[in-house]
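> Sharing a model that was predicted from the sequence below.
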Amino acid sequence: EDSDYSTLAGFILYKLSEIPSAGDSLEAEGYRFEIIDMDKSKIDKVLITKVAEAVAGEKTEN
């Protein structure tokens, strides 16, 4: 995948294709990125949590 980012904020903007709001989130690369705080149009704080992988045979919801 071609990418043009070198910061976490750049990665998030690349994945979302828009400026997020506090409370927005996305899942990528096995992690969940939740925007905690914005400073106008700048991403200020992000909570990153590892997404639990589904156990073999376990149902997942979409």
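The structure has been received and is ready for your questions.
> alpha carbons only for contacts and neighbour counts from here, please
Noted.
> what ranges do the helices span in the chain?
Taking DSSP state H, the helices of the chain run over residues 8-16.
> For the nearest residue to residue 47 once chain neighbours are set aside, the count of nearby residues, please.
What sits nearest to residue 47 in space, not counting adjacent residues and going by C-alpha to C-alpha, 6 or more residues apart in numbering, is residue 34, at 5.1 Å. As a burial measure, residue 34 scores 20 neighbours (other C-alpha atoms under 10 Å).
> one more structure, for comparison:
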Amino acid sequence: MVEKKKNTSGRGMRDLQVRVKSAKGRKLSSTLWLKRQLNDPYVARATKEGYRGRAAFKIMELDDKFRFL
């Protein structure tokens, strides 16, 4: 049996965009940051894998290169 790919566009998780409602009292810069944060594939992956933030992937990459942990 051949497995079918669920997403054949090749763009991964970037197909779905989270839309942020601007709240009263929230500045434009905060709204833009929140939009970037919610649409960041590394943030979503970190949450899914149980890490606190996207920096965990950079730390793992540096550890693979320099073996400091």
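Great, that's in hand. What you are looking at is a predicted structure, and each value in this text was computed from that prediction instead of being measured.
> Got a TM-score for the two of them?
Here the TM-score for the pair of chains, by TM-score structural alignment, normalised by the length of the first structure, is 0.26; 28 aligned residues with a C-alpha RMSD of 3.1 Å.
> before we move on, the earlier item: pretty sure the residue nearest to residue 47 of the first structure sits against residue 48.
Yes - if you go by C-alpha atoms under 8 Å, residue 34 of the first structure and residue 48 touch, sitting 6.5 Å apart.
> For the residue nearest to residue 47 of the first structure, give its distance to residue 46 of the first structure.
Distance, residue 34 of the first structure to residue 46 of the first structure, using C-alpha to C-alpha, to the nearest Å: 6 Å.
> for residue 28 of the first structure, same thing?
Here the criterion is C-alpha to C-alpha. By it, residue 28 of the first structure lies 14 Å from residue 46 of the first structure.
> which of the two has more neighbours?
residue 46 (20 against 12).
> do you know how far that one is from residue 10 of the first structure?
Going from residue 46 of the first structure to residue 10 of the first structure by C-alpha to C-alpha gives 12 Å.
> what's the answer for residue 16 of the first structure, then?
10 Å.
> repeat for residue 27 of the first structure
Residue 27 of the first structure is 15 Å from residue 10 of the first structure, by C-alpha to C-alpha.
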